[in-house]
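Participant: only the shape, not the letters, is given here:
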């Protein structure tokens, strides 16, 4: 390692939250030339998003403190300058580097630096320590640390630790070998060109081979992201796609429900070579009803059959079971009559006063069946006339899925500025689609999941 190396030793505090959705709340950077600190930058940052409560407890940084702090774009230039031609050093550098790259990506700026991780270096140069967390490691090594879980306190401690590691690596071989240079994208240039043309919106996409045949159809809430996954995946389907793809076309839908219905219809129509699995039925279990000898309506989950008429269908047994548990609580239904609790006497919920006693004939048949019928009415669309209104492709547009007499008629889009109250006009605007069990399952399960967000109009 030559003495020319300059390091940007840093620590970042974040809001916490979902992976790649975190924001920076504080940053501290010390520029170190191998002998002394030659520049430094320390700042709170307004992340423009909520801070997770456990992070507030850990760092003491709350939204009020950050209200007047600069936003990331206001300090981005300073961060670029202080880290220019530097190797970034951090304790668990993959985290801090990912967060920085994410913030720069939001600004449309490619941020690339070499990195060094003091956790990895410590494990090589100071083996057999009980812990390599910054707090415990520095305590074991006698390095004073103040303001733990604040950017400046942790960055200062990392500077001291890094100096110690530099001194320990006498031949400077271990540190030299540990520097990570970000690998260039493994996506071939022709695939990258395809990705660049795709939107980050909801819709259906079609992957074509060299002669224009559709080899795969899919749907996604982010077409660009999903195609990127296909182009970087290592499973057999992804590899086949990467070998055969020549172009990708797409259709925006705005609504995930419309995308699911179009995907199902298009796969059946085109039978793409790589969609074999999706040609099968997309649900396995269904909800059935029958009356027992005492007149109570019982509900049962069973494997879906074509012959028997079901109330609603489920993708798998687990989602069916979870549905049954939810309705048992929501409608105060008996677990025995739902097939959730096998017994010849009372169900478990009766013992804890959460069942009104249908299992031991205490709850009147009529009142119990009224609850079951309300549930059946909500989840079955047999004989129903309804419009399911969801997001459109644009701000001033909505999508509509039409069910008439319990039959899925089709779907379409309408402009919010032209409120359509006439059913015949609306039906003339929709694209007719096939009413089959798969589409019925897609509609029922989607409405189950998103009924609070959807607008459902009976006509």
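Facilitator: Happy to help now that I have it. Small disclaimer: the values here were computed from a predicted structure and weren't measured.
Participant: from here on, contacts and neighbour counts on C-alpha atoms
Facilitator: Will do.
Participant: show me the strands in the stretch 51-200 of the chain, by range?
Facilitator: 87-90, 114-117 (DSSP state E, counting those that start in this stretch).
Participant: elements contacting the first one?
Facilitator: For strand 87-90, the helices and strands in contact under the criterion 3 or more CA pairs under 8 Å, 6 or more residues apart in numbering; DSSP states H and E are strand 7-14, strand 114-117.
Participant: and of the ones you listed, who's closest to residue 221?
Facilitator: Nearest to residue 221 among those is strand 7-14; the distance by CA to CA comes to 26.6 Å.
Participant: elements contacting the closest one?
Facilitator: For strand 7-14, the contact count by 3+ CA pairs under 8 Å, 6+ apart identifies strand 24-32, helix 72-83, strand 87-90, helix 151-168 as packing neighbours.
Participant: I'd like those laid out as TSV, including distance to residue 278.
Facilitator: Putting the helices and strands packed on strand 7-14 into TSV (distance: least, CA to CA, whole Å) gives the following:
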stretch	distance to residue 278
strand 24-32	42
helix 72-83	44
strand 87-90	46
helix 151-168	49
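Participant: Throw the ones you listed into JSON lines and include mean neighbour count and distance to residue 53, thanks.
Facilitator: Shown next, in JSON lines, are these (neighbours: other CA atoms under 10 Å; distance: least, CA to CA, whole Å):
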{"stretch": "strand 24-32", "mean neighbour count": "24", "distance to residue 53": "13"}
{"stretch": "helix 72-83", "mean neighbour count": "15", "distance to residue 53": "21"}
{"stretch": "strand 87-90", "mean neighbour count": "26", "distance to residue 53": "25"}
{"stretch": "helix 151-168", "mean neighbour count": "20", "distance to residue 53": "18"}
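Participant: I figured residue 341 hits residue 348, correct?
Facilitator: Yes - counting by CA atoms under 8 Å, residue 348 is a contact partner of residue 341 at 7.4 Å.
Participant: hey, what's in contact with both of those two?
Facilitator: Jointly contacting residue 341 and residue 348 under the rule CA atoms under 8 Å, 6 or more residues apart in numbering are residue 335.
Participant: the structure to be compared is supplied as follows:
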């Protein structure tokens, strides 16, 4: 199930965050055609490693002889390894709310993103590149390969082109660079200050402005030199996300937007849910030129249910249609919808054939591994099957038509409120924490009304499904 949060890209670091130090081995250097064959992740709190993960991955293609020679990873070894989709959830769980650190961050990050893209999921993380960090903090250095950096810091460990060995060397180099950064008093804005000054002749992007950006959850706004709103975004760390835009040179659109930014404003929300709702509402209302994709629904594929002629409750995924039926849940792509459906079919032991996930004669694959009770063989009646299928409906729908979602506020002593009434989104607001226990009629006075639409309903459903809210009151 790919109901997973997404995060921005970034560079450089601070001691307040936890880092996911990553190294991968691949079948080659082309992110479009080559695949990952090994991944290692070390969670680092800025002082030491606190958790480790390492696995070979079956790439679904042959490992070239040259790669076998370099890494020592054979085709026989990866044949017995899990495919990427089996470890994808673990990777997201490990990296959630972390900053990705890698020797060549662009290489590792792009490979991992492409693997997730093939599953229909957009993988986004803040990231730190050891090479870029070294060039900034060690300006006289000429060799930036991992082995060379290890020697620079007097490390005894040898690079062996195996992910788990190399990631440990990367972690040791990173620790030295963190200490060096601290000794130099290097802040992100200082390290990027020269580049910021060159973004636009009219830009008001001096160090003081960047330093005022909060490391808090909220919505941020980019304006051009004519004070026109050109982009709206949201982040759990506004400062890091804004800086990531300045470090992004990957697309023509990113470069064009970066050159256009002259002023930045922001609104702290505290609650990630409120940030998502506020971003969605204001993009639709203002239609900024660089938010073209978000002006349309971020959800393209829906998951629907129907009782078939035999009385079985079945599920299917299809593209959303204008003025079409309301889906149980919505996804950004067909791949992510089908991956989610495959997950719930397995979890609730439902039939793949009944839900259009498998065709052909004979039993479905789940039946062969005892995950389907035999609907496809005509041995399980609708009543027994539908009891489990209805659990999927409960998972996907609001548990109750009337909800008050209580979450973080913009400051200490404040809470945010999001109101769902009769199954429809009514709006959000903020209230003093000590007043949360008051009568619902009084709490309603704190709610500012906003339009209900498919996007916000899916945003709320997803947030509830991820159990991120501090408290959910049903009435």
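Facilitator: It's in. As the structure is a computational prediction, the values presented were derived from the model and not from experiment.
Participant: after superposition, what is the TM-score?
Facilitator: Once superposed, the chains reach a TM-score of 0.62 (TM-score structural alignment, normalised by the length of structure 1), with 323 aligned residues with a CA RMSD of 3.6 Å.
Participant: coming back round to it: would you convert the strands of the stretch 51-200 of structure 1 into CSV that also reports distance to residue 443 of structure 1?
Facilitator: Formatted as CSV, the strands of the stretch 51-200 of structure 1 follow (distance: least, CA to CA, whole Å):
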stretch, distance to residue 443 of structure 1
strand 87-90, 49
strand 114-117, 49
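Participant: who wins for proximity to residue 453 of structure 1 among these?
Facilitator: Ranking the strands of the stretch 51-200 of structure 1 by proximity to residue 453 of structure 1 (CA to CA) places strand 87-90 first, at 43.3 Å.
Participant: whereabouts in structure 2 does that closest one align?
Facilitator: With TM-score structural alignment applied, strand 87-90 of structure 1 matches no range in structure 2.
Participant: please apply the same query to stretch 321-339 of structure 1.
Facilitator: Under the criterion TM-score structural alignment, stretch 321-339 of structure 1 matches residues 338-356.
Participant: now do the helices in the stretch 1-150 of structure 2.
Facilitator: Taking DSSP state H, counting those that start in this stretch, the helices of the stretch 1-150 of structure 2 run over residues 65-71, 75-79, 84-95, 105-117, 130-137, 146-152.
Participant: dump those to CSV, plus mean neighbour count and distance to residue 331 of structure 2.
Facilitator: Listed next are those as CSV, based on neighbours: other CA under 10 Å; distance: least, CA to CA, whole Å:
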stretch, mean neighbour count, distance to residue 331 of structure 2
helix 65-71, 13, 37
helix 75-79, 16, 31
helix 84-95, 16, 17
helix 105-117, 19, 13
helix 130-137, 18, 34
helix 146-152, 18, 39
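Participant: which one of those helices lies nearest to residue 336 of structure 2?
Facilitator: Closest to residue 336 of structure 2 of the helices of the stretch 1-150 of structure 2, according to CA to CA: helix 105-117, at 9.1 Å.
Participant: other SSEs contacting that closest one?
Facilitator: Where contact means 3+ CA pairs under 8 Å, 6+ apart, helix 105-117 of structure 2 is packed against strand 19-26, strand 36-44, strand 126-129.
Participant: out of the helices and strands packed on strand 7-14 of structure 1, which is closest to residue 219 of structure 1?
Facilitator: That would be strand 24-32 among the helices and strands packed on strand 7-14 of structure 1, by CA to CA, at 32.7 Å.
Participant: next helix or strand past that closest one?
Facilitator: strand 37-44 (DSSP states H and E).
Participant: before we move on, back to that, out of residue 341 and residue 348 of structure 1, name the residue with the larger neighbour count.
Facilitator: Shown here are residue 341 of structure 1 and residue 348; by other CA atoms under 10 Å, residue 348 has more neighbours (18 against 14).
Participant: and that one, what is it in contact with?
Facilitator: Residue 348 of structure 1 sits next to 335, 341 when contact means CA under 8 Å, 6+ apart.
Participant: quick check: the equivalent of it over in structure 2 vs residue 376 of structure 2, distance?
Facilitator: In structure 2, residue 348 of structure 1 lines up with residue 365, judged by TM-score structural alignment. The spacing between residue 365 of structure 2 and residue 376 of structure 2, counted by CA to CA, to the nearest Å, is 10 Å.
Participant: repeat that for residue 106 of structure 2.
Facilitator: Distance from residue 106 of structure 2 to residue 376 of structure 2, counting by CA to CA: 46 Å.
Participant: count the residues that sit near residue 322 of structure 1.
Facilitator: By other CA under 10 Å, the residues close to residue 322 of structure 1 number 11.
Participant: and the nearest residue to residue 17 of structure 1 once chain neighbours are set aside, how many neighbours?
Facilitator: Of all residues not flanking residue 17 of structure 1 in the chain, residue 52 sits nearest, at 6.4 Å (CA to CA, 6 or more residues apart in numbering). Per other CA under 10 Å, the neighbour tally for residue 52 of structure 1 reads 14.
Participant: quick check: residue 427 of structure 2 is in a strand.
Facilitator: Yes - according to DSSP: H, G, I helix; E, B strand; the rest coil, residue 427 of structure 2 belongs to a strand.
Participant: so who does the residue mapped onto it from structure 1 touch?
Facilitator: Alignment note (TM-score structural alignment): residue 427 of structure 2 maps to residue 410 of structure 1. With contact taken as CA under 8 Å, 6+ apart, residue 410 of structure 1 is in contact with 401-403, 430-434.
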